[in-house]
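# quick one, structure for this:
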Amino acid sequence: MRRLTAALLVTLLGAAPALAQFGPQGPPAVGVMTAARQPVTESTDFTGRIEAVNRVDIRARVTGFLQERTFQEGQEVKAGDVLFRIERPPFEAQLEQARANVASAQATLENARVALARARELQSTGAGTRVALDNAQAQERTANATLLGAQAAVRVADINLGYTDILSPIDGKIGRASLTPGNVVSPTLTEPLATIVSQDPMRVAFTVSSRAAGELQARYESRGGPSAVVVRVRLSDGRPYPQAGRIEFIDTQVDRNTDSLLIRALIPNPRREGVQAGAAGDRALIDGQFVTVTVEGNEPVQAIVLPRAAVLQDQGGNYVLAVDAEKKAQRKPVRLGRTIGDQVVVEDGLAGGEQVISEGLQRVRPGQEVNPAPAGAPPPGARPPGAPASPPAPAGRAG
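Sure thing, here's the model as predicted:
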């Protein structure tokens, strides 16, 4: 029994140092970084749609049989190019008939003038009556009016003959033709013969909520307003479009249904190098396509940028934990701006120079004392990379 008690006493005394290792620990180790200002390009994203600056529906101005189509669907055309031809002979005949009516009216007018001169002569000699003179004057005026009407009919017939060649009013790309030669066309057709949309430049139209519009105005008003920003787009597959645009129009009214404001920007749409004109995909921007619109400042501004992981959120909003002079974590509410990859811009809440905790946040509570070290540095007591492992503790002697 004495030997057993002595063995237990020795065991407990030997275990005392091991139990001491599980005593209270020190402040949690955290990684901190300095909230420093750096150049940042401010930008805001919206959803937009590409629009052609000019868009024209091609329609016939006269009724007739469509004789010829002179273009390939999808090609680019110039202003003044002939697109369709309507059968000409009926309109040429109408023009000749109108000219014949002019000749007849001229003969009638000359005869009326001769009769008027005779009536005046007779009336001056007393052989003619006043009634006869008045009738001759009326007939002369009527013949003159008939001639003017016939001459106007010639101009109308000539104009209608010119309308048999349907011309392009603008430069642009022409779409599909709705009718083929042989069909009767007229101004009353509900569907246009074709549609032409201009290609360069293009417009990008997007809507901005009233709140976002107010924020953009407050941000750029002192820097020059719309001239202080550029507009960039990303295509539907995520590729950035290389050309930048400028805002050309801001609507004067807010849409009452959506509480949003329409903004339009002009953006170049040059032909891609190495692609034949009029070929499919010769220009990157197409009328009607959806794009992501980015409104960004011309010049970068100084702003605080933190890792997104350093920002926490609760019911009170976004906040960070900063280490004060007493090495205690203090909560600081922040207002965030745009996200750049895995980082976020802090627009308000930090003055710069604060030591913000970016690593080990899960072990810290506001007001708690911490053991700060530069973010990315190994924790205290950690073995440096490449250092040999510690030698094993010597084995105890057997009793």
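
# please count neighbours and contacts with C-alpha atoms only from this point.
Fine.

# where exactly do the helices run in this structure?
Under the criterion DSSP state H, helices of the chain are mapped to 2-20, 89-125, 130-162, 210-220.

# closest one to Val62 among those helices?
Shortest distance between Val62 and these, using C-alpha to C-alpha, is found for helix 130-162: 6.6 Å.

# which strands and helices sit next to that closest one?
Here helix 130-162 is seen to pack against helix 89-125 when contacts are counted using 3 or more C-alpha pairs under 8 Å, 6 or more residues apart in numbering; DSSP states H and E.

# buried ones in the helix it packs on?
Of the residues in helix 89-125, those buried under the neighbour-count criterion (16 or more other C-alpha atoms under 10 Å) are 91-92, 94-95, 97-99, 101-102, 105-106, 108-109, 112-113, 115-116, 118-120, 122-123.

# one more: stretch 344-357?
For stretch 344-357, the buried set under the neighbour-count rule, 16+ other C-alpha under 10 Å, comprises 344-346, 350, 354-357.

# which residues touch it?
Under the contact criterion C-alpha atoms under 8 Å, 6 or more residues apart in numbering, stretch 344-357 has outside partners 30-37, 303-308, 310, 320-324, 332-339.

# quick check: end-to-end length of it?
In terms of C-alpha to C-alpha, to the nearest Å, the two terminal residues of stretch 344-357 are separated by 15 Å.

# the longest strand along the chain - contacts with which helices or strands?
The single longest strand within the chain, with elements called by DSSP state E, is strand 43-52. Strand 43-52 is packed against strand 202-209, strand 290-297, with contacts defined by 3+ C-alpha pairs under 8 Å, 6+ apart.

# among those strands, which is the most enclosed?
By mean neighbour count, with neighbours taken as mean count of other C-alpha atoms under 10 Å, strand 202-209 ranks first of the helices and strands packed on strand 43-52 at a mean of 22.

# for comparison, sequence B:
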Amino acid sequence: MDTTDKFKLIALTGLLIGMFAITGCKQNTSGGPPTSGPPEVGIVAITTAPIALTMELSGRTSPYMIAEVRPQVGGIIQKRLFAEGTDVKAGQVLYQIDPATYQAAYANAKAALARAEANLIPIRLKAERFRELVAINAVSRQDYDDASSMLKQAEADVAANQAVVEAARINLDYTSVKAPISGRIGRSTVTDGALVTASQAAPMATIQQLDPVYVDVTQSSAEVLRLKRNLANGEITGKDAGKAKVKLLLEDGSSYPQEGTLKFSEVTVDQSTGSVILRALFPNPNQLLLPGMFVRGIVQEGISEQAILVPQRGVSRNPKGEAMVMVVGAEEKVEPRVIKVSRTVGDNWLVTEGLKAGDRVILEGIQKARPGTPVKAVPFSSKPDAPPAGIPTSAAAKK
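Coordinates of the predicted model:
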């Protein structure tokens, strides 16, 4: 390399070093601390509105009516006259017991009645004649009294035999075992040829009426006291107990399509569980609800006319375990506020103390909201910002 080329290389190197130095100076000049305003926080303004308060209680279904079929006379089962698991009507014959002995007893009772009625006729005629003769002193008074007494005894014999005939007829009718109620009949515990006895302990079958159906749910006595206290204080407006609507959640978590009506509330607290029973009546046209199913009932307690709801994401706990929120107060500064909450309503807390309409609760940017520091309050939006035009959603997410 000659001398001229060396000078050119040295000059180029010096020029580049100068340019880097100037650029670094400019970057240092512009890299000072930026001037910015107070941090932004997302807030929600508190409002009051009437809401329906509900409670979710566990319980089980039970049939509207249930009847155990038992024989009222003894004998051998001749025939079962129903199909297990089908619907039967009240008065439908279910079993036929051998009626031979009861038919004989019925015939014997009818014969005894006929004999007593035949004996009554001459005694009645004799008493009527003696009544006429005693009036003219043709017979003694004693003979007339004896005839009258015999007439009454004969009439009593007829009445007694009529009762025996009726009892025999009833027993003969009981040989046809009938359904006491309409409903779905279960399995039969006896077969053709089985011997049954009158009023035996074991039922022959069980019939259950499944439309409508009862749902019995349990509520703690503490909840009952709280509800009564809130009603007395006017915090909630009670509904007519005979018209309160109840909804159901089935075992698989799905909702039952029909609404029920609250019909009954137990007046005694169960000492073993500390709870009371609420009974609701549900229509069951498709017999989707079967006796003994576990369900959860959603019962409406009443209406809170001035309810205050706060999203759960805005509520935290202090070291004492008290619920608290951060609010934007006077001079746009952050203020911690201890509140009292009673329950959740959806994804909100129901606030009973500590907040009023118009308060601004911080939901977003809480980590930047230090107590006493000024902030810029903007309305909170739960929707994510839309990506800029021309940038796909996946690219915006990566960015």
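
# give me the TM-score for this pair.
Taking TM-score structural alignment, normalised by the length of the first structure as the basis, the two superposed chains have a TM-score of 0.76; 360 aligned residues with a C-alpha RMSD of 4.0 Å.

# picking that back up, redo the helices of the first structure as a markdown table? Include distance to Glu369 of the first structure.
Converted to a markdown table, the helices of the first structure look like this (distance: least, C-alpha to C-alpha, whole Å):
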| stretch | distance to Glu369 of the first structure |
| --- | --- |
| helix 2-20 | 23 |
| helix 89-125 | 97 |
| helix 130-162 | 90 |
| helix 210-220 | 38 |
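
# out of those helices, nearest to Pro181 of the first structure?
For the helices of the first structure, proximity to Pro181 of the first structure was assessed by C-alpha to C-alpha; helix 89-125 is nearest, at 16.0 Å.

# now the angle from the closest one to helix 130-162?
Orientation of helix 89-125 of the first structure against helix 130-162 (axes from the mean of the first three to the mean of the last three C-alpha atoms, to 10 degrees) gives an angle of 160 degrees.

# once aligned to the second structure, how far is the longest strand of the first structure on average?
Averaged over the aligned pairs, strand 43-52 of the first structure sits 1.2 Å from the second structure after superposition, using mean C-alpha distance after the TM-score superposition for the first structure.

# where in the second structure does that strand fall?
Strand 43-52 of the first structure lines up with residues 54-63 of the second structure when matched by TM-score structural alignment.

# do the same with stretch 156-168 of the first structure
Aligned by TM-score structural alignment, stretch 156-168 of the first structure corresponds to residues 167-179 of the second structure.

# name the residues of that stretch that are buried.
Neighbour-count burial for stretch 167-179 of the second structure flags 168-169, 171-179 (criterion: 16+ other C-alpha under 10 Å).

# closest one to Asp211 of the second structure out of these, please.
Using C-alpha to C-alpha, Ala179 is the member of these that lies nearest Asp211 of the second structure, at 17.0 Å.

# hmm, Gly91 and that closest one touching each other?
Yes - assessed by C-alpha atoms under 8 Å, Ala179 of the second structure is found in contact with Gly91 at 5.1 Å.

# leaving out sequence neighbours, find the closest residue to Ile170 of the first structure.
Ranked by C-alpha to C-alpha, 6 or more residues apart in numbering and with sequence neighbours excluded, the top spatial neighbour of Ile170 of the first structure is Ala79, at 4.4 Å.

# quick check: which element contains Thr13 of the second structure?
helix 3-30 (DSSP states H and E).

# other SSEs contacting that helix?
For helix 3-30 of the second structure, the packing partners by 3+ C-alpha pairs under 8 Å, 6+ apart come out as none at all, with no helix or strand in contact.

# just give me the neighbour total for Lys328 of the first structure.
By other C-alpha atoms under 10 Å, 20 other residues sit near Lys328 of the first structure.

# same question but for Ala21 of the second structure, I mixed them up
Here the neighbour count serves as a burial measure; for Ala21 of the second structure (other C-alpha under 10 Å) it reads 10.

# the first structure: which residue goes with that one?
Across the two structures, Ala21 of the second structure finds no equivalent in the first structure, going by TM-score structural alignment.

# and Ala21 of the second structure, how close does it get to Ala11 of the second structure?
Using C-alpha to C-alpha, Ala21 of the second structure is found at 16 Å from Ala11 of the second structure.

# try Gly253 of the second structure
Separation of Gly253 of the second structure from Ala11 of the second structure (C-alpha to C-alpha): 83 Å.

# show me what contacts the counterpart of Phe206 of the first structure in the second structure?
Alignment note (TM-score structural alignment): Phe206 of the first structure maps to Val217 of the second structure. Contact analysis of Val217 of the second structure by C-alpha under 8 Å, 6+ apart lists 57-60, 277-279, 296-297.
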